Every structure is written in structure tokens, then in C-alpha cells.
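1. the following comprises the amino acid sequence and a computationally predicted model.
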Amino acid sequence: MRPELVIFDCDGVLVDTEPTSNAVLAENLTRHGLSLTAEECTALFTGWSMVNVEKEAKRRGATLPEGWIKAVYAEEFAALRKGVPAMTGIHDILDRLEETRVPYCVASNGSEDKMAITLGQTGLLPRFKGAMFSAHTLKTSKPDPALFQAALAAFKVEPAHAVVIEDSVLGATGAARAGIPCYGFAPHHDGTDLAAVGARIFNNMNELPDLLML
């Protein structure tokens, strides 16, 4: 069945921000007493809100100053402004959705400011005007289903008639809790972790039109 709404995650699904963001985060946390590589940050924190990253980093021994989230975002945004690419094939997917009149939106644990930078650079931002749901704005974060439920309510679509596109376990878990079918995007691994929380795995954006029956 063709969905009535497609809900995209942002980082790692619409834009390839994870390498840059995790490199900045690793360097920052290492300065503050928690020595991690970019690869370790990717494994630990993909899909996390920065509020939860702060809590976990402190639990692991980092000494973070007051206002750390604002400071690390400033570092991350400066790095992202140097340029990040759209995920290969995503523009074509959005074209197909528009041609078939299937509404779509983005629901992210990142801030709207971050999405404005990354989506803005890639020409994607205008396509999501009025259809952006941020954990920072809504004061919730995946895996809490509330972020996805806000998108469903805005578009007046039942969970079973929507689809979530995610690359993180947190996001896929949130989709499951909201009762929304999820496709897990795993371009660099087998997706076992995503499948374990109910996502149907795909490895290339070119597969998505058939999965969405476009």
C-alpha cells in the first residue's frame, strides 16, 4: 500500500552529516575528559538528541561546563557550514513523492537551526517548508513516539498509513512505539540493529521508490 505520509529523519537520511558531526563531538568530549573517537561517537550517539548526549557523556565521566550544548552546537554548526552533501538519490525520491502527491516531512532529534544549515546547503530546505518537526522545539526526542505523533497529527494521517525512514535504532524504536511502519536505511552496514527493533532494511536510496510503491 502506498503511504499517505512519509516521515524522514534528517541526519544520515536526507543529509550526510554524521561524519562531520561525530568528528566534532569526539574532539569536544575528549577535551572535556571523555576520550572517544569519531567512530565511537557514531556507534554510541547516532540519532541521539544533544540533551541526552550531555547526560550520557557526564555519566561516562566527562566534565562538561554550564552551557555545553550551546557551545558544542556552535562548533558543530561551524563545521557543517563548510559543506555537507545531500544523501545520494534523495532529491529523486522527493521528486517522485511530489509527482505522486504523497506528502512528506522531516522529524529530527536535531534542532531547527541545524536543519536550516544542512538542508539549506543542499537545496532541500524549501521542500520541507512548514513540514519540520524538531525535538528541540517540541521538547521531546526519539525514541519517545511524540515527535512522530506530532507529524501524524499535523497531516491528519493514521499511523498505519504513514512510513518512517530512519537510520538510527532510537528513531526506529520511536516509529515502532508510534505504530508506524519503518524502513531502516543502512548504507554502510547490514542493519541488524535496526531490524531488531522492527525496521525493514534497505541499503540504497534507489530501492525506496519500489518500497513506497511509487
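-> That came through fine.

2. please count neighbours and contacts with C-alpha atoms only from this point.
-> Noted.

3. how about the secondary structure of Ile7?
-> Following DSSP: H, G, I helix; E, B strand; the rest coil, Ile7 is assigned to strand.

4. name the nearest residue to it, sequence neighbours excluded.
-> Residue nearest to Ile7 in three dimensions, not counting chain neighbours: Val164, with 4.7 Å by C-alpha to C-alpha, 6 or more residues apart in numbering.

5. wait, a helix at that neighbour?
-> No - counting by three-state DSSP, Val164 is not found in a helix; it is strand.

6. that one contacts Pro181, doesn't it?
-> Yes - Val164 is within contact range of Pro181, at 6.3 Å (criterion: C-alpha atoms under 8 Å).

7. overlap in contacts, those two.
-> Ala175 (C-alpha atoms under 8 Å, 6 or more residues apart in numbering).

8. neighbour count for the two, which is higher?
-> Counted by other C-alpha atoms under 10 Å, Val164 and Pro181 do not tie: Val164 has more neighbours, with 28 against 20.

9. contacts only, for the nearest residue to Gly89 once chain neighbours are set aside.
-> The shortest distance from Gly89 to any non-neighbouring residue, by C-alpha to C-alpha, 6+ apart, is to Met205 (5.7 Å). Going by C-alpha under 8 Å, 6+ apart, Met205 touches 88-90, 93.

10. A further structure is provided below for comparison with the first:
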Amino acid sequence: MRPDLVIFDCDGVLVDSEIVSNEVLVDNLAGYGLVLSLEQAMSMFVGGTMRGVGEKARQMGADLPKDWVDEIYSQTYARLELGVDVIKGIPELLDDLDAAGIKYCVASNGSDDKMKITLGQNGLWDRFNGKRFSAHSVGISKPDPGLFLLAAEKAGVSPDACVVIEDSLSGVMAAKRAGMRCFGYAPHGGGAALAEHGAHIFDDMGALTTLIGLKEMA
């Protein structure tokens, strides 16, 4: 069934920024006494808020300063400004959605400033003009379903007519709680946890037009 609205996560779904951001995080936390591998950091922190990351890191023994959230954002933004790629297949997918007259938007736990850096480098910032929802601005973060429900409300679409594209457990949980179909993007494997919470797993953004009913299977 074709959706009336496709809701994209940002990091790891529209732009390939998750690994870069977590490399910065790993280096930063090591300086405060918490040594993690990149795989560990991504497993624990992808999809969360930076405030939540800080709280968990402190629980694990990191001696973080009070202004740590501002510090890690500054370091992450500086690294992202050096360059981040758009996820392969996204421009073509958005073209297909435009051609089919299907609405789309982005709903992220990240900040508007971060999205402006990552989406702005790839011609996507203007494309999502008026269709960007940040947990920082809204005050609701995944796994709370409120961010997705707000996006649907603003688009005038009922939750059961929405499709969410996510790569994190918190996002999949938010979609499930919102009563929305969810497709879990797992290009490097590791989709089992997402599938356990009801996501349909896929690894090629080019296949999504078929998966959501825009094109028939060849």
C-alpha cells in the first residue's frame, strides 16, 4: 500500500553521518576516561539524544564537565563541516516521491544546526524546507512517538498512512508507538534488533520505491 507521507530519519538515513559523529564521540569520551570501540559506541548511542548519551557515559564512569553537551556538539559540527556524503539512492528516491505526489519530511533527534550542516552539503536542506522536525526544537525525542505524530499532523496525514524510514532502535520504537509502518535501513547488517520491534529490514535505498509500493517488482 502506498503511503501518503514518508518520514525520514536524518543521520544514517539521508546522510552518512553516523560513523563520523561516533568517531568524534569515541575520541572525546576517551579523554574523560571512558574507552569504547566505535562498534560499542554505535550500538549504545545511535538514535539517542546527546544529553542522554552524556548521562549514560557518566553512569559508565566518564568524568564529563557540566558543559559537555555543548563541547561535543562543537566538535561534531566541526568534523561534519569537513564533509559528509548523502546516502546512495536518496536523491533518486525523493525524485520518485515527488513524481508520485507523495509527501515526505525529516524527523530527527538531532538539532536543526546539525541538519543544516549535513543536509546543506548535499542539496537536501532546501528540499526539506518546511518539512524538518528536530527534537531540539519540538521538545520531544524518540522513542517518544510525539515527533512522528507531529510530522503527520502537520502534513494532514493519519498515522496509519505514514511510513517511517529509520536506522536506530529508538526510531523504530517511536514509529511502532505512533502506529506507523517502519522500514529499518541496515546496509551493514545488524538489523535484528530493529526487526524485533517490527521494522521491515532492507539494505539498499534503491529498493525502497518497490517496498513502499511506488514501483512493481521486476
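-> Received it, and whenever you're ready, just let me know what you need. Keep in mind it's a predicted model, so treat the numbers as computed, not measured.

11. how much does the helix or strand Asp98 of structure 2 falls within stray from structure 1?
-> Taking DSSP states H and E as the definition, one finds Asp98 of structure 2 inside helix 90-100. Superposing on structure 1 and averaging over aligned pairs (mean C-alpha distance after the TM-score superposition for structure 1), helix 90-100 of structure 2 comes out at 0.4 Å.

12. which strands and helices sit next to that helix?
-> The contact analysis (3 or more C-alpha pairs under 8 Å, 6 or more residues apart in numbering; DSSP states H and E) places helix 90-100 of structure 2 against helix 208-211.

13. in the helix it packs on, what counts as buried?
-> 208-209, 211 (16 or more other C-alpha atoms under 10 Å).

14. distance of Ala135 of structure 2 from Phe202 of structure 2?
-> 25 Å (C-alpha to C-alpha, to the nearest Å).

15. show me the strands in structure 1, by range?
-> Taking DSSP state E as the test, the strands found in structure 1 are 5-8, 104-108, 132-134, 162-166, 182-185, 200-202.

16. tell me how far the residue nearest the centre of structure 2 lies from Met42 of structure 2.
-> The C-alpha lying nearest the average C-alpha coordinate of structure 2 belongs to Asp9 (C-alpha atoms, centre = their mean; 3.2 Å). Separation of Asp9 of structure 2 from Met42 of structure 2 (C-alpha to C-alpha): 16 Å.

17. quick one: the helix holding Asp98 of structure 2 to strand 103-108, angle?
-> Inter-element angle recorded for helix 90-100 of structure 2 and strand 103-108: 140 degrees (by axes from the mean of the first three to the mean of the last three C-alpha atoms, to 10 degrees).

18. tell me who's in contact with the residue nearest to the centre of structure 2.
-> Residues in contact with Asp9 of structure 2, defined by C-alpha under 8 Å, 6+ apart, are 106-108, 164-167, 171.

19. again, only this time at 10 Å
-> 15, 47, 105-110, 133, 164-168, 171 (C-alpha atoms under 10 Å, 6 or more residues apart in numbering).

20. of those, grab the buried ones for ChimeraX.
-> What follows is the ChimeraX syntax for the buried subset of those, where burial is set by 16+ other C-alpha under 10 Å:
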select :15,47,105,106,107,108,109,110,133,164,165,166,167,168,171
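
21. so how far is Arg81 of structure 1 from the residue nearest to Gly89 of structure 1?
-> 25 Å.

22. would you map the helices across structure 1?
-> 18-31, 38-45, 50-59, 68-80, 90-99, 112-121, 135-138, 146-155, 169-178, 192-195, 208-211 (DSSP state H).

23. deepest-packed of those, please.
-> helix 169-178 (a mean of 25; mean count of other C-alpha atoms under 10 Å).

24. tell me how far that helix is from the chain's mean position?
-> 12 Å (C-alpha atoms, centre = their mean, to the nearest Å).

25. that helix to strand 104-108, inter-axis angle?
-> 120 degrees.

26. before we move on, the earlier item: which of the contacts of Met205 of structure 1 map to contacts in structure 2?
-> Compared against structure 2 with both residues aligned by TM-score structural alignment, their matches' C-alpha atoms under 8 Å, those retain 88-90, 93.

27. surely Leu214 of structure 2 meets Asp95?
-> No - using C-alpha atoms under 10 Å, Leu214 of structure 2 is not in contact with Asp95; the gap is 11.5 Å.

28. hang on, the earlier thing: the residue nearest to the centre of structure 2 -> structure 1?
-> When structure 1 is aligned by TM-score structural alignment, Asp9 of structure 2 is paired with Asp9.

29. what separation is there between its match and Trp48 of structure 1?
-> 12 Å.

30. got it, and Phe202 of structure 1?
-> Plainly put, Phe202 of structure 1 is 21 Å away from Trp48 of structure 1 if you go by C-alpha to C-alpha.

31. who touches both of Asp9 and Trp48 of structure 1?
-> Contacts common to Asp9 of structure 1 and Trp48, judged by C-alpha under 10 Å, 6+ apart, are 108-110, 168, 171.

32. what's the farthest-apart pair in these?
-> Gly110 and Ser168 (13.0 Å; C-alpha to C-alpha).

33. common neighbours of these two, please.
-> 9, 11, 47-48.
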